[in-house]
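# coords please:
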Amino acid sequence: MPVVTISTWTGKTVEQKDKLMKGITKAFKDIGVDPAGLTIIIHDIPRYNWAKGGEQVSKEA
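Take a look at the predicted model:
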């Protein structure tokens, strides 16, 4: 039972997330994984709670 965890910035639409989950499911199915056993979890993280290179992403231009 694979579990795929995705961390992304808040703001993706339901449609975008659905497309992403369907694409991931297809990729696993293509390598022989039964989609019924696949779990996908998306964590929405506000940009102010995310840093790259020690700088808050929300401060990027």
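# going by C-alpha atoms from here, please, whenever you check contacts or count neighbours.
Will do.
# ok, the spatially closest residue to Ser7 that is not a sequence neighbour to Lys29 distance?
By the measure of C-alpha to C-alpha, 6 or more residues apart in numbering, the closest residue to Ser7 outside its immediate chain neighbours is His43, 4.8 Å from it. As for His43, its distance to Lys29 is 23 Å (criterion: C-alpha to C-alpha, to the nearest Å).
# another one to check against the first:
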Amino acid sequence: MGFIDKAKNAAEDAVGKAKEVVGDVTNNDDLKAEGKGDQGVAGVKKVGESVKDVFKK
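Alright, predicted model coming up:
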């Protein structure tokens, strides 16, 4: 994975965290869950990147 893909995944994680916080503050459980979901997707992508990086070496 390239630098751009890693940056996109980090941004997706940050957006997820922001959604979770906003959902928590506004008592919006749907937004909070969506934020957690975004973070989960970003986490899976990060693991995939790590696996690919290991096999590149």
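# TM-score of the superposition?
Their TM-score after superposition, calculated using TM-score structural alignment, normalised by the length of structure 2, is reported as 0.39; 28 aligned residues with a C-alpha RMSD of 2.6 Å.
# pretty sure the residue nearest to Ser7 of structure 1 is in contact with Val4, am I right?
No - taking contact to mean C-alpha atoms under 8 Å, the distance of 10.9 Å between His43 of structure 1 and Val4 leaves them out of contact.
# re earlier: quick one, which of His43 and Lys29 of structure 1 is more surrounded?
Higher neighbour count among His43 of structure 1 and Lys29: Lys29, with 14 against 11, using other C-alpha atoms under 10 Å.
# against which helices or strands is the helix or strand where that one lies packed?
Secondary structure from DSSP states H and E places Lys29 of structure 1 in helix 14-30. Applying 3 or more C-alpha pairs under 8 Å, 6 or more residues apart in numbering; DSSP states H and E, we find helix 14-30 of structure 1 packed against no helix or strand.
# could you point out which element follows that helix?
On the C-terminal side of helix 14-30 of structure 1, the nearest following helix or strand under DSSP H and E is strand 39-45.
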